[in-house]
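Visitor: Sequence and predicted structure below; questions after.
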Amino acid sequence: MKFLFADSDNQEQWLPAVRARRQLEGQPMLTVNKTHTHWLHVVNQAKANRPGLHVHPTGSEATYEAAMVFENIIRHIEYASDAQTAYMNACECQVGGGIGYWRIVTDYADDNGFDQEIFIRPVPDPLAVYMSPVKRKDGSDATFCIIYDDMPRAQFEAKYPNVAPSLVGMNVTESGWLTKDSVRIAEYYEVEEGKEWMYAIPNEGGGFAFKRESELSPLERDLLKELATNGEEVRRRRVDKRTIRWYLIAGNQVLERNTWAGKWIPVIRVVGEEIVIDGKMDRKGLVRYLKDPQRMYNYNTSAQVEFGALQTKTPWVGPLEAFEGLENYWATANRENHAYLAYNGMDENGNPIPKPERPQPPQAAEAFTAGMQAAAIEMMMASGQYEATFGKQTQELSGVALDNRKDQGERATFHYLDNLANALRFTGKQLIDLIPKIYDTRRVIRIMGEDGQESQIQVDPQARVALQQERDAENNVIRSIFNPAVGTYDVVAKAGPNFDTRREEAFQAMKELITGVPQLAQVIGDLFAKMGDFPMSDAIAERIRNWIPPEVRGDGATASEKQLMGQLEQAAQIIQQLQQALQDRTEELKIAKQQVDTDALNHLALRMENERKSQIDAFKATTDRLDKLLAVLSPEMLAALGLQSSTEALEAPPLSAGQDIPGLSGAEAYATGLVVTDLGKPVGQP
């Protein structure tokens, strides 16, 4: 770990002997820490693909729904404990130094009651843990474990005023256990092996639930007594019993002691690589493979800098006679831009003097440059992580080819993530074992779904089934009662992207589906909106969901939903009836309008016919009168009468275009076809 976090200040990547010699000789010691980058790639890959716990029912009245409740309780424990920090702290130590730890503890939920909660806590320093030799990587077969921490002496004396720890009688070679300023507090777990009975308890389905004597509930104990009283056979057998003792120690004093509720030591180890060689355990992480190429890189980098620094920096070289008398110009030639630089070309005897020349600039040593390149390649070879793993552009052009090349580097370090998942699975097994023992009283606890939504559930250790749900008249769940002691369960850990990443991927996938097939919006519209990471997405999803039929959603409609659907159907029928009535009324109005138009035209035609007859009769009467008048008038009288008529016609105001015809309304005039021209003269019918 020192090598991993080495830098130019501590120079932990240089061997002590080499460091002392180079410091004595004043040689540069550069630290270009490429190891940390390789380590970061593995750790950040684990952070991006954190393993998740999944609970499965395995028998004895366990149900899938109860397994989901178990899973949600574990998820809430992780959230309340900030367990991801503990997991990643252990992963950093696992990849860097070969081993990391986290632990499970219990504590009171608050200061106003006796209910306890389960928490997952980090172990910042893996060297503060001493565990018995184990054969299983998760440490489930450990027989003892010590975890220590240093407490300030003032704090220790305030918490334990009557305790005076010492090292008398202890085989302790380190002086760090008791110092002037601190007291080392050690927690010690040990396993006591014993025997106990396991009983086969009949259940209502005709099967049996297998329970250890220490795990029997009061109801189950009463049932066994009743069976024995009635002379019925009680099936039982002897099994191993593990009891975990816990002690809190300071020096040679035992401060506290207790019995741990679980059947395993609650310290989970996550290892990098372990192998037994010549009877000895060899444990390591990624860093040890990178130490030699990293030192090689640092040495070549330092030697390259030293080689360049030792080369001459003199800008001009020439005979002393060439500069004689011109020293002021040549002394400032490297700082000022002179128009010309003069030199003495002849000596006193007239012999030519060579002109000053600029030497070759400092050159890099090809051997050191090649050494740096070789060291970088060897680090990639040792870690299995090449340029494509770190995102460098290579000859692969397609996205699939780039991903395949990147996966090659990740496969070389996948065993770290796999060991992390195994440790997390063992954590889940311990939690499944602890939850029925810690949540052993009736209470309401909070649970958390995979999407982060919290809810509440009632724990009742006296319930006869694993999970039962009480519903109201509208079939809505009003209360869920959970008994964690009913049934047996197992847990698996799967590594993959976290929920937020998978939610974004699901949102994009649904978006492409709806874009290609818009009709799918009527089927998955609520799920699409729910996956969106924008304000009010949940409210939008709920509103869309109300418009999707229950048979499409895949769930049954509640009473309120059925009532609402009935009202919607009734409203749709009323709207349809109103639309039909409106259509019928429109047809009636159309027919009535046509009838009115026909009657008006008939009336107008009759009126025009009467007017025509009147005009014909008047014209005939006038003609008869003129005939009689012409018979008695002389030519002179007819001329005078014509002149007067013409004068009256010219003096009368002309009719303008659009003016009503005297004796006819505007509608009648247009209906008969009479129009008035621009000259003001009426035109006859067309």
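Guide: Yes, it's here. Numbering: from 1, shown residues only.
Visitor: CA atoms for contacts and neighbours, from now on please.
Guide: OK.
Visitor: Now A529. Nearest residue, chain neighbours left out?
Guide: Leaving out its chain neighbours, the residue that sits closest to A529 by C-alpha to C-alpha, 6 or more residues apart in numbering is A541, at 5.0 Å.
Visitor: just checking, what packs against the helix or strand in which A200 is found?
Guide: Secondary structure assigned from DSSP states H and E places A200 in strand 182-202. In terms of contacts (3 or more C-alpha pairs under 8 Å, 6 or more residues apart in numbering; DSSP states H and E), strand 182-202 is packed against strand 144-152, helix 153-159, strand 208-212, strand 236-250.
Visitor: Next one for the comparison:
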Amino acid sequence: MTTLPQVDTDDDKRKDASDESSELVREGLKLYDDWRLRELANIEAGYDDLEFRAGNQWPIDVLQQRVAEGRPCQTINQMGQYVRQVTGDMRQMRPAIKVVPIDDNGDEERAEAMGGVIRYIENRSDAPGVYFQGADSQVTCGIGAWRITTEYASDTTFNQEIRIAPIEDAIAVVWDLDAVLPTKEDAMKCLVPFDISRDKFKAMFPKAIAEDFAPTGLLGSLGHLDWSTTETVRIGEYWYKKATKKTLALMPDGAIEDCTDDKERAAELTALGARIEKRDGFKVYRCLITAREVLEGPTEWQGSYIPIVPVIGEEIRIGRRLVRHGVVRFAKDPQRTYNYMSSAETEVIALQPKAPFIGTEKNFEQYQDIWESANRTNHPYLPYTPDPANGNQAPSRVAPAVASQGITEGIARAARDIQAVIGIYNASLGAASNETSGKAVIARQREGDTGTFVYIDNWSRAIRYTGKILVDLIPKIYDTARVLRIVGEDGKTETIEINQVGGMDADGVTPLIWNDVTTGAYDVALQMGPSYTTKREEARDGMRELIQAQPALFPAIGDLYVKAQDWPMADDIADRLRMLAPPQIRAQIEADSKKPMPQPPPDPAQVQAQQTEMAIKQAEVETKQAQARKAVADADKAEIELQQMQIAPLVDAMKPEPQPQPQQPDHGPTLENMATAIVELQHAVSQIVQAISQPPPQEMPTDMPPQGIPMDQQPPQPGGFFNGGQPPA
């Protein structure tokens, strides 16, 4: 018998903590009591569903009676395959959380960055495993759950990370009774109880009280003795929302800033033309409680949602009462019938070799030991003593029990009843049925998928709500520049940079942030479908049929077809085929990828022709360069002669006046003729230089170096002394 501690009923004397802490304990325990009072039937039935699927399918009293009588109690568990059929469809799907912007501050690039962060969180959390664990509980007992939490990336950093973590006992999670949405996002309270050993409890909370908790006073009239046993202590993680007033500023550019509890910032924004408004909102808090005291908290959660995600199976509302179940609940009776019929058939068959012998007492008295073991031992012969009382007849065996045809029919009917109750038939399970054509089999399989699609739909709704919580939480946690490594749908890794400073805005003051995940409003959509491997196989088969029907399409889609293969180096082969694609396809690929594709290797004959053409053009260029050099030299010579002619009169004036000589006709160049010749030479030089400086023809590859051009040879400098040019060195 458990000894209860003495508890003072005077509230003012027996409070173990402050008034606020005591109030939190009262609220948490009241929520726990109210939930169990309303949901007790679902809670007990849910745990029984788990036990039933685990193989505990015989009622305790019937099992004990049959064991005492030595009768068989077979359990032919059919539940596992039906649960796995539903969860197997989920495992073949790859739910993808897609982020979409819903205001002017969010754009497609930021939404893609936000989606990349979500994939990073899912990858480091092994989110598919968490989702599948929740689905397994959902399909079995009608409810599953997981949570979103934060943690430090390591013990040597201040960077926090978001993690998606499982909740082992989803049935035990306590929700606000007024929450009506399937995701419980409208819940104001939530309690997640969990049990730990007493040793661990004392190590984690050495000053906490770990004795048995009293059933009176603070703990309520019902008591909470199940919160403390000789081996475990129950802790409740209590989440609650508290109403608050938020101060929002609408900037002239449409941006919204939260300046709650910051009056100075609100005044600054008002001066800048912002519109300030008060809005009703909530803050989320978390604390750890026992049935007696607050162990930790309360602390404010950085998000706007209680980060507990339920996964509902199927619900039937009857007035204010709600019946929640999975695929096991209503299949119990036909499963028990199946077990009973199988046990009866086994019992009948097992008793056939034990049919008794009929004879007189005298027939067996001399060989009693042999006859007593006749049903257990294979004796070579059975001796007996003749008795005149029965005409000296030998003992005879009573006809053994024969298995009833009704038992066999009962087993088959029970199997059909299980399928009818769950909604999954042989075709969906992969067994042969009456359908012969492939379309008929697929149609029957789809009927089974439709009958259980409610579980997939509710599961996908829970994952979408998870994305909504992450989108709300990411700007508060990932608020610094980081480089994250994510895994794409195809299994390839890539690096994404978030919150990176990439220069300054047009005003020269505001920094530009690339992939800024801290601004903008976003919504979440969920894409459900087969896994990447399944989709690749389907695409490969479809392209094979298309190429067989239209071989001319291979140059256009050959790279895609090869990329979908599982060969070694399939990607390398696809890259080479892509370089040989038609120009229109290559242009489209470049436009979609926003980067040029590698050019294919040129044809050797074409390269030789281009080199020959370039050699001819190079010879022409060299000829023009020689002409230009000669023209420049002639122009320089003419310029010197002109200068000499201009200087000659001055020199003659300085000489003594000579004796008059007979006048001779002047046949040499005049000053006017020399100037005209110089102008013509300069014009010719300009034309030659302009011809040399013309760009090469468009058909010549610009990336191939011209053949035979000396690197140290420079083109001639145009002009001379008259137009400001420099003389040759």
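Guide: Arrived safely, thanks for sending. Note that the structure is predicted; figures quoted are calculated from it, not measured.
Visitor: still on that earlier bit, looking at structure 2, name the residue matched to the residue nearest to A529 of structure 1.
Guide: A541 of structure 1 is assigned A574 in structure 2 as its aligned equivalent, the criterion being TM-score structural alignment.
Visitor: Following the strand or helix carrying its match in sequence, what is the next regular element?
Guide: Using DSSP H and E, the element containing A574 of structure 2 is helix 570-579. Using DSSP H and E, the next helix or strand after helix 570-579 of structure 2 towards the C-terminus is helix 583-593.
Visitor: what's in contact with that following helix?
Guide: Helix 583-593 of structure 2 is contacted from outside by 556, 578-579, 596-597, using C-alpha atoms under 8 Å, 6 or more residues apart in numbering.
Visitor: Run through the neighbouring helices and strands of the helix or strand harbouring P649 of structure 2.
Guide: Using DSSP H and E, P649 of structure 2 maps to helix 604-654. Applying 3+ C-alpha pairs under 8 Å, 6+ apart, one finds that helix 604-654 of structure 2 makes contact with helix 671-692.
Visitor: Read off where the helix it packs on ends up in structure 1.
Guide: Per TM-score structural alignment, helix 671-692 of structure 2 has no counterpart in structure 1.
Visitor: what's that helix in contact with?
Guide: Residues from elsewhere that reach helix 671-692 of structure 2 (C-alpha under 8 Å, 6+ apart): 621, 624-625, 627-628, 631-632, 634-635, 638-639, 642, 645, 716, 718-719.
Visitor: For D603 of structure 2, give its distance to G144 of structure 2.
Guide: Distance check for D603 of structure 2 against G144 of structure 2: by C-alpha to C-alpha, to the nearest Å, it reads 64 Å.
Visitor: Next: E277 of structure 2.
Guide: If you measure E277 of structure 2 against G144 of structure 2 using C-alpha to C-alpha, the figure is 40 Å.
Visitor: try T156 of structure 2
Guide: Spatial separation of T156 of structure 2 from G144 of structure 2 under the definition C-alpha to C-alpha is 35 Å.
Visitor: Please identify which of those two sits among more neighbours.
Guide: G144 (29 against 7; other C-alpha atoms under 10 Å).
Visitor: Show where stretch 649-667 of structure 1 falls in structure 2, residue numbers please.
Guide: Aligned by TM-score structural alignment, stretch 649-667 of structure 1 falls on no residue of structure 2.
Visitor: center of structure 2 - which residue?
Guide: Residue closest to the average C-alpha location in structure 2 (C-alpha atoms, centre = their mean): R119, at 4.5 Å.
Visitor: how about it, what's its partner in structure 1?
Guide: Checking with TM-score structural alignment, R119 of structure 2 has R75 as its match.
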